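>>> structure for the following, please:
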Amino acid sequence: MDSTILAFLVQDGVTSGAIYALLGLSLVLVFAVTRVIFIPQGEFVAYGALTLAVLDVGRVPGTLPLLLGLGIASFLFDLIAMRRGFRSQLLVTSALLNLALPALVYGLVVTVMPMQPGPIVRALLTILIIAPMGLYIYRVAYRPLADASVLVLLITSVGVHLALMGMGLFAFGAEGLRAQPLARGSYSLGFLPIPAQSLWIYGATIAAMVGLYVFFERSILGKALRATAVNRLGARLVGVRTNLTGGTAFVLASTIGVISGVLIAPITTIYYDTGFLIGLKGFVAAIIGGLSSFPLTAIAAITVGLVEAFASFFASNFKEIIVFSLIIPVLVWRSLTTDPHEDE
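As a prediction, this is how the structure comes out:
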């Protein structure tokens, strides 16, 4: 292996690692705030990539009716919750959030698409379609179980993953799709060409990390999420609305997921079930980071991407085995260095 091949492998590894870093950060965020191991994170990646690919050919994606359906289901759950104490203000807020917002997004997409917008506008429309799904999924599947054990929440995540994967098959079919790049061309770094799409991935990853840091350090809502992550009961006692922080965490996770999907859609063919494997690699990075450290998760994600790239070159048939085997020594080390304790 010469220096040219080495440089290309490093570039591929860093590009993949940047995507895994985004997913790992969202997994850590959701787990810290809600104690949910968010297995369906990969479905948002697949939904984002496939939705963008469908918008590229000028068709209405199947995720738009899905968004409307999830909004209606969330509204019905709010009505059930109001049976103990009806308040008109809550009803209006729920109707605006669960019914008016999806309808507005649907109308915007249907109105804008005949104008043949550019790739950036189509990417923004994709984010508008997928991002609210995180809130609705939290409201329907997770909020009623907010005080359940981690095991129950994990089982729920498996069920949500299977449901979303089935919905993805129904909405997009079994064929793979690839979107148009957000930016064409490439730039040269010595002898190494760097595609413009890869620069988008690097920029989005850095922007997400900086944005999350500013959000958690400077905003009231970000500090409320941090308080909920440190002590959920203590946050409740001081007036933090844990339902609000939980919904916010899921919206951030779905937004990060769809952005990841938009970024990788032009560089690989995505199927309705591709997101699960991509999400698992982000999960490996999150586990190495202890499901608590954002910087360590980002470093671990880059490592996972590099290991995957070199494994593809030296032992392509065992690539996935090598990547997922990274989690074994980490779990063994943590089991030996962490004091055992029972779950609440």
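
>>> CA atoms for contacts and neighbours, from now on please.
Noted.

>>> S293: neighbour count?
Using other CA atoms under 10 Å, S293 is surrounded by 17 other residues.

>>> list the contacts of it.
Each residue near S293 by CA atoms under 8 Å, 6 or more residues apart in numbering is listed here: V28.

>>> how much space is there between L50 and S16?
According to CA to CA, to the nearest Å, L50 stands 18 Å off from S16.

>>> comparing the two, which residue is more hemmed in?
Neighbour totals were compared for L50 and S16, and L50 leads with 31 against 25 (other CA under 10 Å).

>>> to compare with the earlier structure, here is another sequence to fold:
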Amino acid sequence: MDPTIALFLAQDGVTNGAIYALLALSLVLVFTITRVIFIPQGEFVAYGALTLAAFERGVLPQTAWLALLLGAAAFLDDLIRLPDRRSPRRVLAALAADVGFPAAVLAAAWWAAPRHLGPLAEVPLTLAMVASLGPFLYRLVFRPLAEAPVLVLLIAAVGVHLALVGLGLVFFGAEGFRTAPFSTAVIEAGPATITGQSLWVLGVTGGLILALWAFFGHTLTGKALRATAVNRLGARLVGIPTAAAGRIAFVLAAFIGALSGVLIAPVTTVFYDTGFLTGLKGFVAAIIGGLVSFPLAAAAAVLVGLVEAFASFWASSFKEVVVFTIIIPVLLWRSLRSGPAEDEE
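Predicted structure coming up:
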């Protein structure tokens, strides 16, 4: 391997690592606030990429119909489970948020799809319809299990993952798609060649990480989420609604997943089941971070991307095995450092 090839591999690894960092951050966010190991995170990546690809082909994405159906189901579920919210004012507010917003996005997508309006219109529509799936899934699947053991939440997450993969096959078909790059610029930096799409990925990732830092450190809602992550019972005792915290966490996770899909769609062909493997690599980074540390998870994601890039050069047939093997010494080290676990009553 000469230095030029090493630079190309490093660039590819850092770019992929930036995507894995976003997924790792969203996994840590959801787990610390709701205790849900969010296996379906990768499906939001695939849905984001394939929804944007549908717009580029001039086809109405079926994701819009899914968001409307889930919103209607969440609205009916609230009416049945939460009788204290049946006042006319709350019913109208819930109807507007759960049904009105997805319906408006569906109408906008219906109008925009055949007109090929370009990324400035299609990307926001994609993010809106895919991100709205997150809170609806939380309210329908995970909120009723909020006090269940982590294992039960994990099983529910696996069920949601399988359902979303099956729906992805129905909505988008078995064929893979790739979208047009946001930038076709190529920058020569010595022996390395930097593509404009890579700069888009790194810039958006960096900007989103800074936005999350500002949100959690300097807003009341962000501080409430941090308090819920530290101690759910204590947060509830001081008046922080943990259910609302869970909804916000799922909104952020779904938005980050959809944005990751939009960013990777121009550089790789995405299939309906591509998100699972991508999400697992983010999960590896999140595990290295202990599912509690955002900076460590982001750094581990870059490491995962670099290992994947160089493994594809040295042993391309086993690159996935090499990436997932990273987690073994980390788990062994954490197991040796931790004391004996007490039996759960």
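
>>> TM between them?
With the length set by TM-score structural alignment, normalised by the length of structure 1, the two chains reach a TM-score of 0.97; 344 aligned residues with a CA RMSD of 1.2 Å.

>>> for A285 of structure 2, pull up the helix or strand it's in.
helix 274-288 (DSSP states H and E).

>>> how big is the offset of the helix or strand that comes right after that helix relative to structure 1?
With elements assigned by DSSP H and E, the helix or strand that comes after helix 274-288 of structure 2 is helix 294-314. For helix 294-314 of structure 2, the mean distance to aligned residues of structure 1 following superposition is 0.4 Å (mean CA distance after the TM-score superposition for structure 1).

>>> contacts for helix 294-314 of structure 2?
9-10, 12-18, 20-22, 24-25, 28, 281-282, 284-291, 318-320, 322-323.

>>> and what of stretch 81-94 of structure 2?
Contacts of stretch 81-94 of structure 2 (CA under 8 Å, 6+ apart): 75, 78-79.

>>> centroid-nearest residue for structure 2?
Centre of structure 2 computed as the mean C-alpha position; nearest residue by CA atoms, centre = their mean is G257, 2.6 Å away.

>>> would you map the helices across the stretch 101-250 of structure 1?
Counting by DSSP state H, counting those that start in this stretch, the stretch 101-250 of structure 1 has these helices, from start to end: 101-112, 119-137, 150-172, 196-218, 220-230, 232-237, 242-264.

>>> relative to helix 220-230, how tilted is the last one?
This points to helix 242-264 of structure 1. With axes from the mean of the first three to the mean of the last three CA atoms, to 10 degrees applied, the angle from helix 242-264 of structure 1 to helix 220-230 works out at 100 degrees.

>>> mind listing what's buried along helix 242-264 of structure 1?
The neighbour-count check on helix 242-264 of structure 1 (16 or more other CA atoms under 10 Å) flags 242, 245-264 as buried.

>>> which residue range of structure 2 does that helix align onto?
Counting by TM-score structural alignment, helix 242-264 of structure 1 lines up with residues 242-264 of structure 2.

>>> neighbouring contacts of that stretch?
For stretch 242-264 of structure 2, contacts defined as CA under 8 Å, 6+ apart pick out 19, 22-23, 26-27, 29-30, 33-34, 41-49, 52, 123, 126-128, 130-135, 138-139, 143, 200-201, 224-225, 228, 232, 235-236.

>>> pull out the buried members of those residues.
The buried subset of the contacts of stretch 242-264 of structure 2 - by 16+ other CA under 10 Å - is 19, 22-23, 26-27, 29-30, 33-34, 41-49, 52, 123, 126-128, 130-135, 138-139, 143, 200-201, 224-225, 228, 232, 235.

>>> ok, the residue nearest to P241 of structure 2 when sequence neighbours are not counted - contacts?
Excluding its sequence neighbours, the residue lying closest to P241 of structure 2 (CA to CA, 6 or more residues apart in numbering) is A235, at 7.7 Å. Residues in contact with A235 of structure 2 (CA under 8 Å, 6+ apart) are 224, 227-228, 241-242.
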